[in-house]
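Student: What would the 3D arrangement of this be:
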Amino acid sequence: MSKKTAGTFSSQLGFVLAAAGSAVGVGNIWRFPYLAAKDGGGLFLIIYLILVFTFGYTLLASDIAIGRKTQKNSLRAYRLLHPKWNFLGILTFIVPLIIMTYYAVIGGWILRYVAAYCTNEGAACAEADFFPHFISNPASSAAYSIIFLALTVFIVYKGVESGIERCSKIVMPLLLFIVIAIALYSLTLKRSDSDGTVRSGIQGLFFYIKPDLRQLNPKRFLQILLDAMSQLFFSLSVSMGIMITYGSYVKKDVNLNKSIAQIEWFDTAVALLAGLMIIPAIYVFKGMDGMQSGPSLIFVALPQVFASMGKIGLLVAPAFFIMAAFAALTSCISVLETIVANFMELLHTSRKRTCIGVSAFYFPASVIIALGYSLFYVDIPLPNGSIGQLLDLMDYISNSLLMPFIALLSSILIGSIVGYQWIAEEFCHNGCKMARKHVYAFMIRFVTPVVMCILFLQAVGLFNK
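Tutor: Model prediction:
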C-alpha cells in the first residue's frame, strides 16, 4: 500500500490535534475523575503526572517513531524491527479490533444524554433509574450505538486529511474551550445544607489537589500506582497500534520532540481539567459520598449535580455531554482508522471499500455488546474478582490484559534486542536530536519491563489470590 493510498497529515498541527484527539477520550472525561476521587485526589495526581512524563513518554515515543520509521501500520511494522517478532504486530492489531466492539456503545450512551439535555428530557436524567433503564432498553441502546458508529465510519471514510484531520481541527479547540469554561464555573459553586454546612467549589478543588495520606500503606500505594498506570494506557492510546498508525502518516519534516511533548501536555491538561470541572461540583452538591460514585460518576451522579444547579444546570449539562461526545468521537475515530489502515495494507483494498467491509462487521458487533445489558445479559466473573457483562469482558481483555502484555514485549524488543538507538535515530531529522534520550533509554531498558510485568500479573489475578 502506497503512502498516497494511506494518506498523510498535512502539517505538524494536524498530526498533534489528531493524535491528541485519539488520546483525549472517554478515559479523560469519564475514567480519570472517578479514579482521582477514589484514590485520594492529589496523591493520584502526583503519581499520574510522574508516570505520564516517564512511562507515557516512553510508550508514546516508541509507537510514533516505529510508525514513522517503518511507514507501516502495526500489523507490519514489528516485522521490520525484527522478523521473529512479527507476532507482536498481530497482538497489537487485536487490541483495536476488540475495543471497537464496545467503544461506539459508550459513545452511544453519551449521545443519549446529549439528546436528553437538548430536548425536554433533561430533568429525567437526574433520576437514579434513568441510566439503568436506558442501557437495559434493547431498542434505545442499540439505536444510539448505531448512530454514533455511523458518524465515526463517515469521518474515517473521508480519509486522513479530509476526514480525521479536518474533524480534529474543529473538535479539539472547541472541546478544550468547553472543558475550561465548565472547570472555571465549577470553582464558583457554593451550597448550604439544612444543618448550616457550607460547601464550595474551592473546597472541592483542595480535595482534588491535596494528597490524602491517611490510611496509606504499601498495598494501597500499589493499587493507586496500578490505577494510574492503567489510566495512562486508557488515556494516551499507547500499545494498541493507534499511534503507530498515526506515526506512519507523519512527514519526515515534523519535529517529533515537539509533537510528542504537545500531545502529552494536551492530553494531561484535558484530564486534569476534567477532574477540575467534575470533582468540585460533585463535592458541592453531594459531599464526600459523591466521591465514591465510581464508574457511574458522569452517568448517574453528575446529572444529579446538574439538576441541583437549577436553571444554570440546563446550560452546563448539555455543554458537558456535547464535550464528552466530542472526546469519545475523536477516540473512536482513531480506533476505527487503525483497523481500516491495517486491512488496507493487508488486503490491498481502497479506503472506501475497506470502510464499508469493516463497518459491516462492527454494526452488528456493537449492537450485540449494547444488548449485553438486556437481551444478552450474563454475569461474567473476571480475574480481578469483579463481575461484568459483555462490554466489561471486552474492555478487560483489551485494556487490562493485552495492552500491558504488549508494552512488556515491546519494551523487551526495543530495549534489549533491537536497541533504543533504533528509536532515537528517527528523531534525528532536520538537525534534531531526541530530547529525552537518556530518560527513554533508562525507562525502556530497565523500568518499563518490570512495571509492565507487574501490571500484567495483576490483570491475570495473581495479586488477588
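
Student: all contacts plus neighbour counts: C-alpha atoms, from now on.
Tutor: Noted.

Student: Distance check, the nearest residue to Asn73 once chain neighbours are set aside against Ser11.
Tutor: In space, not counting the residues next to it along the chain, Asn73 is nearest to Thr245; the distance is 4.8 Å by Cα to Cα, 6 or more residues apart in numbering. When Cα to Cα, to the nearest Å is applied, the distance between Thr245 and Ser11 equals 16 Å.

Student: Then Ala459?
Tutor: Counting by Cα to Cα, the gap from Ala459 to Ser11 is 39 Å.

Student: So those two - more neighbours on which side?
Tutor: Legend: neighbour count by other Cα atoms under 10 Å for Ala459 and Ser11, higher for Ala459 (23 against 14).

Student: Assess the claim that the more buried one and Ser400 are in contact.
Tutor: Yes: checked against Cα atoms under 8 Å, the pair Ala459 and Ser400 is within contact range at 5.6 Å.

Student: want to put them side by side, so please do this one too:
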Amino acid sequence: MKREQWGSRTGFILAAVGSAVGLGNIWRFPYMAYENGGGAFFIPYLFAMLTAGIPFMILEFTLGHKYRSGAPKTLRALNNKFEWLGWFQVMISAMIAFYYVVVIAWAISYAYFAFTQAWGEDSNAFFFGEFLGVADDSAPSKLGSLQWHLLLPLCLAWAATYFATYRGVKGGIERINKILMPLLFVMVLLLIGRIIFLPGALNGINWLLEPDFSKIWDLKVWSAAYGQIFFTLSVGFAIMLSYASYLPEKSDINNNAFMTVLMNCGFSMLAGIMIFGALGYMAQAQGKDLTDVVSSGVGLAFVTLPTAINLLPAPGIMGPLFFCALMFAGISSHISIAEAVTTGLMDKLGWSRPKTATVFCSVGLVVSSLYITQGGILLLDLVDYFINNIALLGSCLVELLLVGWLCRLSDFKAHANRLSEFSIGLWWTVCIKFVSVGILLIILSNNIKTAFSENYGGYSNFEVNTLGWGVLALMLVLAVVINLNSKQEVRS
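Tutor: Coordinates of the predicted model:
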C-alpha cells in the first residue's frame, strides 16, 4: 500500500511548526526567560537551539524520511533490540494526548468566557473553584465528581483532532495547519500591536529582555535553556519521525529542519513580548511590581491573564483573541501528538487510517475524562511532571545514544546531505554524539535525583509511586513486551 505524502513543502513545514508551537511557547518560554536572566537567557537558549534543537530535528527528519515509518518500525530498522523505544515514545505521545487535550478544552471555555469576562474579579477562585471544582480534599488519587460543563469543550477538542487524523496527512493535518498556523501568527501580531501602546507595556517587555549576565555562569540556566528546547520542539517522542515519514522522496531535509526550529523559536519570542507587555500594563494599572503579578504555567494562562484582560481596553475583543490563540496552538500540537500514535498503530497492526483514528480518539476521550474531575488538574500536574521531566528526556537520551553510538551516523548525514541545498558536517556529528548526550545526561540525572529525594508537589508517597513512577514502569514493561512479541512473530 502506497504511503501518503504531504501535498506541499509549505504544508509539511506548517504542520511541523504547528506541532512544535504549542501552549508551552505561550506560557512556559516567557516565564523561563524571565526566571533565568531575562535577555541573558537568550544566549544559552540560542546555543541550545544550534547544538541540540536543529541537530536533533535534522536527525528525526532524516530517520523518518529514510525508513518511511513511525517510531517503532524506524527504531526496529536501526536495531531490532530497540523497537521497545519506539513503542515507549508512542506511549509518551498517547499519555500527553490524553491530558494535553484537557488544557485545550479549558482554552475553548475561556475563549467563550472572555466575551463577558465571566471569571469576574477573582480569577484564581473562579478557575480552581467554580470552573474546575477543586475541593479541599481533592488529590490525584481522589478525583471526585466529573465537571460536566467541561465535557462539551473536551469533545470539541477531540473532534478537531479526529477530523485531522481521520482525513489523513494531506486532506486533514496539512489543510488544518494551513489555516490554524497563519491565523495564530496573525492573532499574536494583532495582540502585540495593541499591547505595546498600553502604558507600562514597554516596562514589562524590558523586564523580559533586560539581561542579568550574572546568571550566565549558573548551570541551572543552561539546563533550563536545553530543557526548553527539548520540550518545545516535539523531538524524541515519535512526532517528527511520523511527520517526516510522509515526506516526498525529494525533500530538502536540512532546510526544512532549520526553518521549523527557527519559526518555533521566533514564535516563542513573539509570545514573550505579548505576555510580558500585558503583564507590564497590568503591573502599572494595579500599582504593583511586575514580580508581584507574574506567575508560570497554568497560573499564567488561566489566572494571571484573565486578570490582565479585565484591565485591557476592549476586553471583549482582546480576551477572545488571547484564548483563541491558546486554543489554536494547542489543537495544532494535539493533532501531531495523535498522529504519532496513529502512525505507529497503523504500521504495526495494518489497520486503515479511519479505523485507527476512530479507536484512538474514542479511547482518548474516555481516558481524558479522568482529567475533568475535581481532582483532575492535580492528576494532570503529577503525570505531566513525570512524563515531561523523566520519560521524555530519557527517551531523547536513549535515541541519541542508539543513533550516535550504535549506528553509522555518517550514513544518516549522507542521506540528509544528498537531498539538501546545503550540507551538514562535523558540527552535526559532534552535537549528536557529544553535546546533546552530555547535556541530557546532566538534566535527566538531576531530575531523577530530585524526583527521588523530594515528592513533587507535596503529593503522597502512594501517589508519586503509583501515578508517577508506576505509570512510567508500566509503559516501559508494555513497550518491552511488544518488542519481544514482534521478535517471536518474525521467528515464526
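
Student: Now which residue in the first structure aligns to Ser368 of the second structure?
Tutor: Applying TM-score structural alignment, one finds that Ser368 of the second structure aligns to Ser366 in the first structure.

Student: In this structure that match contacts Thr101, no?
Tutor: Yes: the pair formed by Ser366 of the first structure and Thr101 meets the contact definition of Cα under 8 Å, at 5.1 Å.

Student: wait, what's in contact with Lys219 of the first structure?
Tutor: Lys219 of the first structure makes contact with no residue, according to Cα atoms under 8 Å, 6 or more residues apart in numbering.

Student: Pull the number of nearby residues for Trp87 of the second structure.
Tutor: For Trp87 of the second structure, the number of neighbouring residues by other Cα under 10 Å comes to 29.

Student: Show me the longest helix that occurs in the first structure.
Tutor: helix 313-347 (DSSP state H).

Student: so it corresponds to what in the second structure?
Tutor: Helix 313-347 of the first structure falls opposite residues 315-349 of the second structure when the two are matched by TM-score structural alignment.

Student: which parts of the matching stretch are buried?
Tutor: 315-316, 318-347 (16 or more other Cα atoms under 10 Å).

Student: so which helix or strand takes in the aligned partner of the residue nearest to Asn73 of the first structure in the second structure?
Tutor: The alignment partner of Thr245 of the first structure in the second structure, by TM-score structural alignment, is Ser242. Secondary structure from DSSP states H and E places Ser242 of the second structure in helix 239-244.

Student: relative orientation of the helix or strand that that helix is followed by and helix 315-349 in degrees?
Tutor: Reading on from helix 239-244 of the second structure to the C-terminus, the next helix or strand found by DSSP H and E is helix 253-286. Orientation note: helix 253-286 of the second structure sits at an angle of 150 degrees relative to helix 315-349 (axes from the mean of the first three to the mean of the last three Cα atoms, to 10 degrees).

Student: Now helix 253-286 of the second structure: buried residues?
Tutor: Applying a neighbour-count criterion of 16+ other Cα under 10 Å, one finds 253-265, 267-284 buried in helix 253-286 of the second structure.

Student: Check stretch 398-412 of the second structure too.
Tutor: With the criterion 16+ other Cα under 10 Å, stretch 398-412 of the second structure contains buried residues 398-404, 409, 412.
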